[in-house]
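Asks: Provided below for reference: sequence and predicted model.
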Amino acid sequence: MSTGAALAADSPLIIGAGPAGCMAAITLARAGAKPTLIDRDAVVGDALCGGFLSWRSAEQLRAIGIDLAELGAHRVERLALYAGDVTAEAALPATGFGLSRHALDTAMRRHAVSSGAKLEIDRIRTLSPQAALGERQEFHARSIFLAAGKHDVRGQARPRQADDPALGLRIRIPPQARLTRLLAGKIELHLFPGGYAGIVCQEDGSANVCLALRKSMLLAAGGNPRVLLDQLAAAHRHFGERLAFAAPDLGVDSIGAVPYGYVAKDTQAGLFRLGDQAAVIPSLAGEGMSIALTSGAMAARHWLDGGAGAATGYQRAMAQAARRPVAVAKLIWEAAESRTLAAPLVRMARLAPWLTNIAMRASRIAG
């Protein structure tokens, strides 16, 4: 590891080149700043979460020159809900999109670099005031933007106090014509006691199946994610029909102890918390990407106005903006994973789809 790189006073350090970090880098660079963007992967991967982008996310991306339709994103016009044999559908307030994180993050990283951000590849191990220790070198900056997604960095971990924490699972089913037709124009939410699954097509016709489930469910399945998925498929007919398209040897990605409902209300001088480091909305709301983009742009604007000293003001403003959508989504999540409330929730959505529309709008973040 090299001794270190000290950045100029006008050079913010951004840890994480996902949507939040890239949005901050683009906003800063286009305003004349010289941000350094650090990511652990030289080749853009495909993060587990964020395969659905709401109409709000699409507007934010369009404003910086990224057109989701041009990236081949799958258009989503409807939400389909399933709880046992109870089903409902409702139109989205506006068109959403299914797009892999590989495609989105690649486009955003390209825009960040072309806008003037410097990209460094390193894995940050420890974060302390004005310093980030990586595997290759140590970076020093008065302003650090923490956009590490759901992964915590040593020295800045978020509190995790749940007795039965949530975990994330994802399985990507390769393109198959019958499944593509089944999912055409919609995103599906399958509700289970203890969790839910979201299913949406992406740009290559594959089906992205993301689940948020209680850790106890995985433990009951012997710690084997595929066994747990097969158990859910056997117990829930509609989900089973979709999972039947997944080959038995198809890999399952996972992430543990996701702190859904967390909102960072404050921060230390010079540290701007972005994306999931600022607020973790339950993924069934489909608003995680918009929160990431909003936080990146908001943090950049605060920094441009006040430098490192603007971190506290930004964090409080971001917490205020995220409070309502996170609270609404958390209430819906608690009902959705309840054995007694999930089916009545879906029946209500079927009888009064306008209520679903209100809930979707209430869980959007204003930026």
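Replies: Sure thing, it's come through.
Asks: going forward, measure contacts and count neighbours with C-alpha atoms only.
Replies: Noted.
Asks: for the protein, what spans make up the helices?
Replies: 19-30, 55-63, 101-115, 177-182, 215-220, 225-235, 237-243, 288-306, 311-336, 342-351, 353-362 (DSSP state H).
Asks: report the buried residues of stretch 156-175.
Replies: The neighbour-count check on stretch 156-175 (16 or more other CA atoms under 10 Å) flags R158, P165, A166, L167, G168, L169, R170, I171, R172, I173, P174, P175 as buried.
Asks: included below, for side-by-side comparison, is a second structure:
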Amino acid sequence: MATDPRGGGRGRRAGAPPFPFPALRGEDPLTPPLILGAGPAGCAAAIVLARSGAHPLLVDRDAEAGDVLCGGFLSWATAERLRGLGIDAEALGAHAVERLLLFGSGRPVEIPLPRRAFGLSRKTLDSTLRRQATEAGAEPIVETIRQVNGHHVLGRQREWRPESLFLATGKHDVRGVTRPRPTDDPALGIRLRFRPSATLAKRLAGTIELHLFDGGYAGVVLQEGASANLCLAVRKSLLAEAGGNPVDLLSNLAARHPHFALRLEPGWREGAIETIGAVPYGWSASTTDPGLFRLGDQAAVIPSLAGEGIDIALASGIAAAEAWLQGGPAAAPAFQRKFYESVKDSMRWAGAAWSLAETPAAAHAGLAAARLVPGLIAPLMAATRIA
């Protein structure tokens, strides 16, 4: 049953004022917002909407959150935004991160982080966000969406015609609302989860590592439960050189980069390696149609070395929900443009850092400069945070 978003939804705070956004069709209430994707972006929107009584529908293809490949690092800005939603990363067992270690040619460069960050698996994060959303009043629905055509959403078992659609499907596109895909040597994501030895765990304590190499980079961070997450962003051509086999790619990188080789301990080949293809890093949406709110990676895909992907997801979900509460479906184009403006500089700086990181000569010069002037990286860290 649809809830009138202007009053009395079950997630609404006691004593909250009437909602300021308009109804369509005279005095008819708006239909509940439909959110596709129960990741950080979709759940953040659902929490804000539900706490204001809008009773959103939160649709995901999986009944329970999985351990998604991307987003295992929470920046200090992300942790603060989570606290605003009532979630304490440290209380979830997240691994505290105080410094960044950059590996390339020569000795590594150690850079203190401005504030404490965290390593946390997406399974733990997404499960917590889902719980917050449903407790606030969002209605979870398990369904695989096959196509979106305007305001017609077609699933395998049912369909909807919502007035407002929040697209939060992460790096996976839905037919009918796809993003442009890079055609010239696109980036791929590869992830290996493993349990480190006591020696490696001690080396990784309080640290996130970034290993730079020709055609990509790898991040390594401890997460909750004494697990470790190794995630790479590499060019498709690099994987092709390894015969399309991620195991052989990791072996090749280990042979060329001694520090990286030390992270691949005995038995790593038996671990599950996950991949995701054609990630459109650097893409962002500046326009949209009324009623269609693009969130998270469907709004902006920041290069992962910035460590700001989850914050973009949360910020976009919160901002879209607040825009809807003020203006209903008609608020979507203004929201999209405003969000684009808020992230474009961070995207530009992150893109520049990515280009430097995956180009050996530029990375060598950058690391040499950082060794001489340790504070050189701090402004770049600040520039890749979003407002």
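Replies: Cool, got the structure. Note that the coordinates shown come from a computational prediction; the quantities given were computed from them, not determined experimentally.
Asks: returning to that earlier point: kindly reformat the helices of the first structure as CSV containing mean neighbour count.
Replies: Output for the helices of the first structure, formatted as CSV (neighbours: other CA atoms under 10 Å):
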stretch, mean neighbour count
helix 19-30, 28
helix 55-63, 18
helix 101-115, 19
helix 177-182, 13
helix 215-220, 16
helix 225-235, 17
helix 237-243, 18
helix 288-306, 24
helix 311-336, 21
helix 342-351, 19
helix 353-362, 16
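Asks: can I get those in CSV including distance to Y260 of the first structure?
Replies: Below are those laid out as CSV (distance: least, CA to CA, whole Å):
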stretch, distance to Y260 of the first structure
helix 19-30, 17
helix 55-63, 20
helix 101-115, 20
helix 177-182, 30
helix 215-220, 13
helix 225-235, 20
helix 237-243, 23
helix 288-306, 11
helix 311-336, 8
helix 342-351, 19
helix 353-362, 17
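Asks: nearest to L92 of the first structure, of those helices?
Replies: helix 353-362 (6.7 Å; CA to CA).
Asks: where does the closest one end up in the second structure?
Replies: Under TM-score structural alignment, the alignment places helix 353-362 of the first structure onto residues 374-383 of the second structure.
Asks: next one: that stretch to chain centre, how far?
Replies: Here stretch 374-383 of the second structure is found 22 Å from its chain centre; the criterion is CA atoms, centre = their mean, to the nearest Å.
Asks: which other residues reach it?
Replies: I111, L113, P114, A306, D345, S346, W349, A369, A370 (CA atoms under 8 Å, 6 or more residues apart in numbering).
Asks: hmm, try it at 10 Å
Replies: If you take CA atoms under 10 Å, 6 or more residues apart in numbering as the criterion, stretch 374-383 of the second structure is touched by 109-114, 306-308, 345-350, 352-353, 366-370.
Asks: pretty sure M298 of the first structure contacts A25?
Replies: No - when contacts are counted by CA atoms under 10 Å, M298 of the first structure is not listed as touching A25 (11.5 Å).
Asks: how near is the alignment partner in the second structure of D253 of the first structure to G244 of the second structure?
Replies: The alignment partner of D253 of the first structure in the second structure, by TM-score structural alignment, is E274. E274 of the second structure sits 13 Å away from G244 of the second structure, going by CA to CA, to the nearest Å.
Asks: what are the ranges of the strands in the stretch 101-250 of the first structure?
Replies: 118-121, 124-128, 131-134, 138-140, 144-146, 166-173, 186-192, 195-201, 207-214 (DSSP state E, counting those that start in this stretch).
Asks: by how much does the last one deviate from the second structure on average?
Replies: When you say that, I think you mean strand 207-214 of the first structure. When the second structure is superposed, strand 207-214 of the first structure averages 0.4 Å from its matched positions, counting by mean CA distance after the TM-score superposition for the first structure.
Asks: what does that strand correspond to over in the second structure?
Replies: Using TM-score structural alignment, strand 207-214 of the first structure lines up with residues 228-235 of the second structure.
Asks: same check, this time on the third one
Replies: When the second structure is aligned by TM-score structural alignment, the counterpart of strand 131-134 of the first structure is residues 152-155.
Asks: how far away from the center of its chain is the matching stretch?
Replies: Centre to centre, stretch against its chain (CA atoms, centre = their mean), the figure for stretch 152-155 of the second structure is 24 Å.
Asks: buried ones in that stretch?
Replies: In stretch 152-155 of the second structure, counting by 16+ other CA under 10 Å, buried: V153, L154, G155.
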